[in-house]
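A.B. asks: With the input below, show me the fold.
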Amino acid sequence: MARPREEAQTRHPRHERRGEARLPGVVATLAAIMLYLGLPQRLLIAPRYVLPALEFLLLVPLVAINPKRLTRQTRAFRVLSLTLVAVIATSNVVALGILVHELVYAGVKDGRSLLVAALQVWLTNIIVFGLAYWELDRGGPVTRTQAPRTELPLADFRFSQDENDDSVQEVADGASGTSDWVPTLMDYLYVSVTNSTAFSPTDTMPLSTRAKVMMSVQSVSALVTSLLVIARAVSILH
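C.D. replies: As a prediction, the model looks like this:
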């Protein structure tokens, strides 16, 4: 249920400084780990449990520092969180590269497992880029809720809420300038989903160079997965 307009202006987490909930980030990370564990062995660059174990070990101290809400941030916390995203992203890009190589040069005949693997890579692509946008935009999830707006780093993305202040009242009441709204993980996952399906920005625009580069890489990866891998797998099935 949508919040009443009065609550939108007075009860946003930034006002309470409670921080963003930790659970969604943990669930997204574990989902990416499980998707990797389910890939065929020929798409893995290491023994099946090596990278998932490393990712889990990186996740544990992050949860220990902020078990319920993201309110504390240290240099070590930032390094660990960005390293975790980088490891997941690297393993998925490598898996995609091996998958394409298997299709083009190895003459893979198992179309059904290939379809499942392509879907796993595509879903992981959505999760990891959503996590990357979440970790980088405006200083990350801790900074976005704990720092005053005047101290936030420059934004990597412009959400529709960032420009709705002059819209009709029921829309303007939920805008960034009115309610002190800031994006959460679900907003960045939505950006990642739309970028992977439309192969371009939709309602959220990249502002910084790094955001444009990341969205470009994600779009190309999704395009390769959707057009080359899935099309090839379908042809094998027929």
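
A.B. asks: can we go C-alpha only for contacts and neighbour counts from here?
C.D. replies: Noted.

A.B. asks: Thr196 contacts Ala222, correct?
C.D. replies: For residue 196 the amino acid is Ser, not Thr. Yes - judged on Cα atoms under 8 Å, Ser196 makes contact with Ala222 at a distance of 5.4 Å.

A.B. asks: tell me which residues in stretch 83-100 are buried?
C.D. replies: 84-89, 91-93, 95-100 (16 or more other Cα atoms under 10 Å).

A.B. asks: Apart from its neighbours in sequence, what residue is nearest Arg69?
C.D. replies: Ala21 (4.4 Å; Cα to Cα, 6 or more residues apart in numbering).

A.B. asks: With Gln9 instead?
C.D. replies: Computed as Cα to Cα, 6+ apart, the closest residue to Gln9 that is not its neighbour in sequence is Ser179, at 4.3 Å.

A.B. asks: Another for comparison:
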Amino acid sequence: MSDEESTAEIEWPSIDDHHPLEEGGPTARAGLSYQDEIVVDIFLDMIEDATIQKVHCETHDDILIKRVRDGEEFVEYVQVKSNEPDTLWSVASLCAKGADSVCAKSLTRDQHKETARFRIVTLRDVNSELRLLTYPCYGPGRETTCAEFGSLSESIKGKLPDLTSEKGSDIEYWLALAGKLSFASLVERMRAVKKEFGSKSGSTLKKLIYNLFDEEVGNGSSVG
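C.D. replies: All right, here's what the predicted structure looks like:
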């Protein structure tokens, strides 16, 4: 039997019916789309908050925000987590993998002259033991003197003992200045900003945000 005859006998599947050999792309793209939405939200902050000087993507962290307030420079290191399991975030998941954990990687970003701030952005909600991290820094329920703060600090130290940054900052420092962002109202916020600035000639930043807005709401959302 010739090679041509052998090949002719094989019933090859249609590409329409064949399961992809690899599916990492859609998963990665879903994560990047979520990160894009967070960046848009930060760009909206930039319009309203004059203290924000720069926003970097994929440099020292997923997102980096540099602020100047009363002459002091701050940098906020933002980690975006979107491909996590369908479970609530907990101390165990925050500290999983030790030195490579979300918490450890976040704190160790503190190695520059600017004052460090931290943010963890997740698709999944947190359980009760991490609820404190969803409150504004130093706001009600987030006081460093409250019992919940002390309890959470001890729980994390139990998982990551002796963890400090190169500048000597410890878990208490990270807990005091780390926050979780919910972007559930992002589309509504984008609509409001576009309504306010849409008829005005704007900066390149505003035009970029409008383009991102149109792209984001076009992916499953409608504008009334």
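
A.B. asks: After superposition, what is the TM-score?
C.D. replies: Superposed pair, TM-score by TM-score structural alignment, normalised by the length of structure 2: 0.27. Supporting alignment: 106 aligned residues with a Cα RMSD of 6.1 Å.

A.B. asks: that older thread, relative to Pro141 of structure 1, how far out is the residue nearest to Gln9 of structure 1?
C.D. replies: As judged by Cα to Cα, to the nearest Å, Ser179 of structure 1 and Pro141 of structure 1 stand 18 Å apart.

A.B. asks: Structure 1: strands as residue ranges?
C.D. replies: Ranges of strands within structure 1 are 20-21, 69-70, 157-158, 205-206, based on DSSP state E.

A.B. asks: can I get those in JSON lines with mean neighbour count and distance to Arg5 of structure 1?
C.D. replies: Shown next, in JSON lines, are the strands of structure 1 (neighbours: other Cα atoms under 10 Å; distance: least, Cα to Cα, whole Å):
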{"stretch": "strand 20-21", "mean neighbour count": "20", "distance to Arg5 of structure 1": "21"}
{"stretch": "strand 69-70", "mean neighbour count": "20", "distance to Arg5 of structure 1": "25"}
{"stretch": "strand 157-158", "mean neighbour count": "18", "distance to Arg5 of structure 1": "23"}
{"stretch": "strand 205-206", "mean neighbour count": "16", "distance to Arg5 of structure 1": "26"}
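
A.B. asks: Which one of these lies nearest to Tyr188 of structure 1?
C.D. replies: strand 157-158 (9.5 Å; Cα to Cα).

A.B. asks: packing partners for the closest one?
C.D. replies: strand 205-206 (3 or more Cα pairs under 8 Å, 6 or more residues apart in numbering; DSSP states H and E).

A.B. asks: by contact count, what packs against the strand it packs on?
C.D. replies: By 3+ Cα pairs under 8 Å, 6+ apart, strand 205-206 of structure 1 packs against strand 157-158.

A.B. asks: what's stretch 43-56 of structure 2 in contact with?
C.D. replies: 63-69, 190, 193, 205-206, 209 (Cα atoms under 8 Å, 6 or more residues apart in numbering).

A.B. asks: with the residues you listed in mind, which one is nearest to Val217 of structure 2?
C.D. replies: Closest to Val217 of structure 2, out of all of the contacts of stretch 43-56 of structure 2 and judged by Cα to Cα, is Met190, at 9.2 Å.
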